[in-house]
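Engineer: Build me a model from this:
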Amino acid sequence: MPDNALRELLLPAIDAAGRPGKAAESALRDAIRSGRLPAHTRLPSSRDLAAQLGLARGTVMAFYAQLVAEGYLFAERGSGTRVAPLADTSETPAAPPPSAPSWRYDLKPGLPALGAFPRAEWLAAERDALNSLPDNGLGYPDPAGLHELRVELASYLGRVRALPTTPDDVVITSGAAEALSLLSTVLHQRGARRIAVEDPSHLGQADLLASHGLEPVGVPVDEDGIDIGQLTDPGCGSVLVTAAHQFPLGMALHPSRRRALLSWAERTGGLVIEDDYDAEHRYDRPALGAIRALDPARVAYLGSVSKVLIPALRIGWLVLPPDLREAVVRTKHWHDLGCAPLPQAALARMLRSGGYDRHLRRTRRLYRQRRDALLDALATALPGWRPVGIAAGLHVVVRLPDGTDDTEVHRALAARGIHAPALSGYAHSAAGRPFPGLVLGYAASSPDRLRAAVAEMAEVTGR
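Structural biologist: Next comes the predicted model:
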C-alpha cells in the first residue's frame, strides 16, 4: 500500500482519542473488518508506522501483535505483516464450503503443531540416508517397505506400545489412510460388504471405507468405549476401533470391553482393526498397551507419523495377522509399487538415533501447555461448556448446555471465521449424538491464539 495510506486511515482516530495506541489498534481492526484494507495488503514496518503516526515503536509492535493474535493480521519472515483473509460475514453459511477456507481460527482436530517439526534433524537424517543408501536402494522399493524402517518400527512399537512385533509383520504405507484403503480392498476381495465402526467416529474414514465397497455400520459408544453387545449385524466381519483414545469422545476402551471385543472376534472369526492414531500423546493418565498384543492373529494395527511429526511425510504402517499380510503387500505393489525409500530411510534413522523420542517428549510438553491454555480460557469465558476427554490426544470435546443445537453454534462460529466442528457431525445415527458439543483441536494453535479464539466464541454465543 502507499506509504502514507495507512497513516491517513489511522490519524483521525488517534487525534480524537486519549489513548492513541488503542485507538490505532481499533481503527486498524475496523478497517480490516469493513474491507477497506483487503486481504494480503502489506502494512508498513512497525518502525515506519511509528514514525508516521508519532507513536512509540513499542506501541505499534504491541497492537500489531494483538491483531496477529486475533487473526486480523499475519506475519511471515521475509514478507512483513499483512492483512489476513477473513470469512464472509454477510450471511451465515449452511456449512463450511467444501474447499479449504482461510479460517481466522482453525480448531479442527487432527493437526499437530506443524511449526514444531524438527526440520534440521529431518534434513540431516535424509542427507545421511541418501549418502548411505546403496545404488540398488535407489531403484523400485520393496512394496512391504524398507527393511531397516520395519526393523526400527518393530522395536519402537514393542517399546512404546507394548506390542510384540517382528519386521515381517509390518507393511509401510502412504499414511494411515492408505493403510485402511489397502485393508479395505483385501477385505472386499474376500467378500466383505459391511464393517462396524464406532458411533460417533471419523466420518472421513467412513467415507473411505464406503469408497472401497464396505458399508459402515455404527455401533454406539458410551463412557467405556464401543458397546460390543450391540455389535449384532451378522454381515459385519470386522470392526474399526480407536481403543487407546476414542475419536472424538476421548475415552479409553475399558478392559472388560477389550476382552469382549476379542471374544467377539474369536467367536465369529472376525477381524479387529485397531487405529492407534494418537496414542503417544497422553498427559494425565498412563499409557495403555495396544489390543493387538493380546491377540495378534485377530487384530490388524495401523498407525502413522502424522500426529507425532507431520501429515505431509505420508508415512504410515500396518501390523497384520499372517493370513492378511501377503494379500495386502500384493495390493500395495499393484497400487503404487511401494513407498519412496528415502523418507523411509530418514525415519528409520530418527527412530534409531532417538530423535523421534526426543521430538515426542518436546511436543508432549508443548501440547499439554496448549491444552491447559484452552481449558483455562474455557473455564473463564465459557464456564457452562464442559470439556470432555482431556487426558490425552490433540483435541478436546466441549459439552454444550443441554438443549443447545451444536450445528447452529458451529454455523454461527463459522460465520466469524472460527472452525469449531459440531460433535453431531461425527454421528452415524441418533445414538452417536450423546450430547451437544464441539470438537476442538488445540495442538496447531498457540496459547494466545487459543485464548483469543475462546474469547471470540464467547462473544458470538453470548455466553
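
Engineer: Only C-alpha atoms from now on, for both contacts and neighbour counts.
Structural biologist: Fine.

Engineer: What segments of the stretch 201-350 of the chain are helices?
Structural biologist: With helices called from DSSP state H, counting those that start in this stretch, the stretch 201-350 of the chain shows them at 203-211, 255-268, 322-336, 341-353.

Engineer: Also the stretch 51-200 of the chain?
Structural biologist: 57-70, 119-132, 147-160, 175-189.

Engineer: I'd like the structure of this one too, to check against the first:
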Amino acid sequence: MTDSWSTSGTDLHLEVRGPKLRQGLTDALREAARTGRLAPGTRLPSSRSLAADLGIARNTVADAYAELVAEGWLTARQGSGTRVARRSEPRRTAPGTARTRPARGRPAYNLLPGSPDLASFPRAEWLKAARRALDAAPHEAFGYGDARGRVELRTVLADYLARARGVHADPERIVICSGFVHGLMLMGKVLRQRRVREVAVESYGLDEHRDVLTEAGLRIPALPFDELGTDPAGLGEGGLRGVGAVLMTPAHQFPVGMPLHPDRRTAAVDWARRTGGLILEDDYDGEFRYDRRPVGALQGLDPERVVHMGTASKSLAPGLRLAWMVLPQSLVGEVLAAKGGVEWTSSSLDQLTLAEFIASGAYDRHVRGMRLRYRRRRDHLVRQLAEHAPGVRVSGIAAGLHAVLELPPGTEQSAVRAAAWHGLAVEPMGRFRHVDAPPRGDALVVGYATPPDSAWSGALDALCRSLA
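Structural biologist: Have a look, this model is predicted:
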C-alpha cells in the first residue's frame, strides 16, 4: 500500500527555490511526482500542515496544489485529500518479446492537432479574475448586451492586439464571437448579402471552415501553394476570376506550418486594394513563435481590406467559446445585423472575466509560460525523432501547437495505422487537402501541445516506436 505522508512521517526533502515561493513549491512537487520520488497514490499533507512545515502562507500551498491538479499531477477529492495522480506508464517488454496490440476504443494518447494542453488551463488565476469581474460588473451586464460584445473586453483587446500582433484595432470595430467558426459564419452571410459568389481558400486547411463557407452558398476554389506559401498571384484570372474574398492563415499556415512569404503578403493586400476584395485572416496561434518574435498580423498592412479573426481557443481553451473579429469600418454594421442586433452567443460574465484576465497581466503571463512549455515539447519531439526515427523529418517553422512529420513516399496511411496500433490518435496530411488541390508529400500532423504533461513522455515514446 502506498504510504500516506501524514501517517508515515516521510520527509520529502522539498527544495523550494527562487524568489517566488508558489512557483518554487509547484516546481518542486511536480518534479517529485514526475521522477517517481512521490509515488502515485501518495497522500499529501493538508495545505495548512504543509504551510506550517515550510513556514509559508497557506494560500501559497493551496494555489500550488490547485495548479498541479489542473495539470494532472495531483488529484483532489472530498474525504480523500490531495494525492499524487496515478498515471499510465508504457509497459516495458523484454528484448524479443512481442508487443500486444492496445485494446480497441479510445486511444491512449491524443496527438490530434488543434487543441492546447487543457490541463494547463490557469484555473486559479481565471477564478480570481472571475471574482473580480463579478464584483465590478454593472447591473446591465446581466441583460442582453451590445451585439459587438462587452465594451470592457473590446477595449482591452484593442490594446493587446495592437501590442502583441500589430493590429490596428478600435474597440468600436471589434465584434466578439462564440469561436472562430461563428465569426466565419457571420462573414459568410455578409459576403453572400454583398453578392460575393466565391471565397478562395488555401490548398490545405480545415474541412470545417470550408463547409461553413459552402453552406453559406459560396464557392471555394483553392489557391496554389508552394515553398513560399499560398500564392495569390492568380487571383482575378482564370478559375479565380470571380473571387471576392480570401481565407488565409498568414502567420502560420495550417496545417503545413510555414508563414506566408513577405512578397505574398504584399501581393494579397494589393489584390484586395485593387479589386475591393477582402482577406479573412485566421490568426489562430500567432502568439506562439519560438525562434523569433511572432510575425505581425496581416491586418496591419491594410485595416480596411483585412478582417482580423482571433480566438482564445489556442491560448486558453476552446471551451471558453470566445473569439473576436477586427473589422473594416464598412463591415461593422453588416456584421452586427447578421449577428442579430444584440449579444445572443457569448456570456457577458465570461467576456468580463477575459477582460479582467488580460488587463491584470495574467493572460500575458500565461501565454509566456505556455510558449516556453510548447517550445520545450517541440524541441523534445525533434530530438527524439532524430534519434529513433531518422527517416522522418519535422518541417515548418518553430511555432504553434502542432508539427508536420514528413514521411517516406507512400507511407502516410500505414503510418496512421501504426500510430493507432500503438494507441495514438494522429492526423494524416491528406485529411486537410482541398478536393481540387494537388497532393503534397506524405506526412503526419501531430499536436504536440494536446497531451497533459503527465502523458507527454508516454505519447512521444509511442510515436517514436510507431515510426521506427
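
Engineer: Quantify their similarity with the TM-score.
Structural biologist: Superposed pair, TM-score by TM-score structural alignment, normalised by the length of the first structure: 0.78. Supporting alignment: 390 aligned residues with a Cα RMSD of 2.9 Å.

Engineer: for the helices of the stretch 51-200 of the first structure, which one ends up most surrounded?
Structural biologist: Most buried of those by mean neighbour count (mean count of other Cα atoms under 10 Å) is helix 175-189; its value is a mean of 21.

Engineer: Which positions in the second structure sit opposite that one in the alignment?
Structural biologist: Using TM-score structural alignment, helix 175-189 of the first structure corresponds to residues 179-193 of the second structure.

Engineer: what stretch of the second structure does stretch 238-247 of the first structure fall on?
Structural biologist: Counting by TM-score structural alignment, stretch 238-247 of the first structure pairs with residues 245-254 of the second structure.

Engineer: how far is the matching stretch from where the chain is centred?
Structural biologist: 16 Å (Cα atoms, centre = their mean, to the nearest Å).

Engineer: returning to that earlier point: right, and the helices of the stretch 51-200 of the first structure - which one's nearest A431 of the first structure?
Structural biologist: helix 175-189 (24.8 Å; Cα to Cα).

Engineer: Quick check: the closest one compared with the second structure, mean distance?
Structural biologist: Compared with the second structure after fitting, helix 175-189 of the first structure deviates on average by 1.1 Å (mean Cα distance after the TM-score superposition for the first structure).

Engineer: elements contacting that helix?
Structural biologist: Under the contact criterion of 3 or more Cα pairs under 8 Å, 6 or more residues apart in numbering; DSSP states H and E, helix 175-189 of the first structure touches helix 203-211, strand 299-304, strand 316-319, helix 322-336.

Engineer: Now tabulate those in a markdown table and tack on distance to A265 of the first structure.
Structural biologist: Shown next, in a markdown table, are those (distance: least, Cα to Cα, whole Å):
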| stretch | distance to A265 of the first structure |
| --- | --- |
| helix 203-211 | 20 |
| strand 299-304 | 9 |
| strand 316-319 | 17 |
| helix 322-336 | 15 |
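
Engineer: and of the helices of the stretch 51-200 of the first structure, who's closest to L360 of the first structure?
Structural biologist: So among those, helix 147-160 is nearest, using Cα to Cα, at 11.4 Å.

Engineer: Aligned to G158 of the first structure, what sits in the second structure?
Structural biologist: By TM-score structural alignment, G158 of the first structure lines up with A162.

Engineer: Quick check: its match touching D170?
Structural biologist: No. At 9.5 Å, A162 of the second structure does not count as touching D170 under the criterion of Cα atoms under 8 Å.

Engineer: Could you pull out the helices in the stretch 351-468 of the second structure for me?
Structural biologist: Counting by DSSP H, counting those that start in this stretch, the helices of the stretch 351-468 of the second structure are 362-388, 412-421, 453-467.

Engineer: Now distance to G24 of the second structure too, for the ones you listed, in CSV please.
Structural biologist: Listed next are the helices of the stretch 351-468 of the second structure as CSV, based on distance: least, Cα to Cα, whole Å:
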stretch, distance to G24 of the second structure
helix 362-388, 14
helix 412-421, 37
helix 453-467, 18
